[in-house]
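Enquirer: Predicted coordinates and the sequence they were generated for:
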Amino acid sequence: MELLVAIVDNGTAIDAIKAGEVITVQPDGWGWGSEELANANWRIISAPILGTHAEILQMGYILGELMVHGKTYPRKAYLLNLSALPNSSQFSGARTAPIISMQSTDVIGATTKVA
């Protein structure tokens, strides 16, 4: 599977994308566009994770909701702890590779439930 992951917070709004949030999961060999491949705020991780783990990373909005001033906002239930991934320097600064290959255990070990 290939994961498109945010590496920085996209603003301070309560519903903004957060660092470590998995934006989408696609099958291996997915035809990523130039927007995904060139965006300095995103990385693509390729790892042989099971579909069930991919679903957990994507399903977050179902599990988490945050109530602020009487309004409900969606919230991811799971993020990737980028500093827990091998070669964590790949997740800051300039992109050094279009797709970063990892082991499934790396991705599973870095998956963090948001409180």
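Expert: Structure received.
Enquirer: C-alpha from now on. contacts and neighbour counts both.
Expert: Will do.
Enquirer: which stretch of helix or strand covers His53?
Expert: Here His53, judged by DSSP states H and E, is contained in helix 51-58.
Enquirer: what comes into contact with that helix?
Expert: By Cα atoms under 8 Å, 6 or more residues apart in numbering, the residues outside helix 51-58 that reach it are Met1, Val22, Ile23, Thr24, Val25, Tyr78, Leu79, Ile108, Thr111.
Enquirer: What's the first helix or strand after it?
Expert: Counting by DSSP H and E, the element after helix 51-58 in chain order, helix or strand, is helix 60-63.
Enquirer: Following element in sequence after that following helix, please.
Expert: Using DSSP H and E, the helix or strand that follows helix 60-63 towards the C-terminus is strand 64-68.
Enquirer: and the comparison structure, right after this:
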Amino acid sequence: MFKGFRDFLTQGNVMDLAVAVIIGAAFTQVVTALTDSVLMPFISALVGSPNFDDFAKVTLNGNELAFGVLLTAIVNFLLIAAAVYFAIVMPMNKLIEMRGKHAEEEPTEE
């Protein structure tokens, strides 16, 4: 029973996922710092507010609908997605492409 569980944990997919979660958490901190210290102050200079939380508030029967909070979350998501794409996905795709070309160039022994 424990051997099967150990084998499951030491499979490549589980280990890869664990590493990805750890790196993702660390990378999120980097992107959050970039967003909070560079991009949002820039947006604040353009719009007049450091985020969109107070933007597009609607009161309906005494309840406040804060669409600006959703807009801030969407902007943060798009920034994180762009950073992940340009910092991780593009270089990995380029590396895979280069390895594929390198493998095609090697002569096969027949």
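Expert: Nice, thanks for sending it over. If you're wondering where the values come from, they're calculated on a predicted model, not measured in any experiment.
Enquirer: Any idea what the TM-score is?
Expert: Once the chains are laid over each other, their TM-score by TM-score structural alignment, normalised by the length of the second structure reads 0.26; 53 aligned residues with a Cα RMSD of 4.7 Å.
Enquirer: quick revisit: list the buried residues for the helix holding His53 of the first structure?
Expert: For helix 51-58 of the first structure, the neighbour count (16 or more other Cα atoms under 10 Å) marks Ala54, Leu57, Gln58 as buried.
Enquirer: how about the helices in the second structure?
Expert: For the second structure, applying DSSP state H gives helices covering 2-9, 12-34, 40-47, 67-84, 90-105.
Enquirer: Leu60 of the second structure is nearest to which of those helices?
Expert: Leu60 of the second structure lies closest, by Cα to Cα, to one member of the helices of the second structure: helix 67-84, at 12.6 Å.
Enquirer: just checking, what packs against the closest one?
Expert: Contacts defined by 3 or more Cα pairs under 8 Å, 6 or more residues apart in numbering; DSSP states H and E place helix 67-84 of the second structure against helix 12-34, strand 57-60.
Enquirer: Taking their axis directions, it and helix 40-47 sit at what angle?
Expert: If you take axes from the mean of the first three to the mean of the last three Cα atoms, to 10 degrees, helix 67-84 of the second structure sits at 130 degrees to helix 40-47.
Enquirer: Helix 67-84 of the second structure to helix 90-105, inter-axis angle?
Expert: 30 degrees.
Enquirer: And helix 67-84 of the second structure, what's buried?
Expert: Applying 16+ other Cα under 10 Å to helix 67-84 of the second structure flags Gly68, Val69, Leu71, Thr72, Val75, Asn76, Leu79, Ile80, Ala83, Val84 as buried.
Enquirer: Distance from that helix to the middle of the chain?
Expert: The chain centre lies 10 Å from the centre of helix 67-84 of the second structure; the measure is Cα atoms, centre = their mean, to the nearest Å.
Enquirer: so that helix versus helix 12-34, what angle?
Expert: On the basis of the same axes, to 10 degrees, helix 67-84 of the second structure is oriented at 120 degrees to helix 12-34.
Enquirer: thinking again about what came up before, looking at the helices and strands packed on helix 67-84 of the second structure, spot the one closest to Arg99 of the second structure.
Expert: Between those, helix 12-34 lies closest to Arg99 of the second structure; by Cα to Cα that is 20.1 Å.
Enquirer: same for the closest one, what does it pack against?
Expert: helix 67-84.
Enquirer: What about Val21 of the second structure, how many residues nearby?
Expert: Using other Cα atoms under 10 Å, the number of residues around Val21 of the second structure comes to 12.
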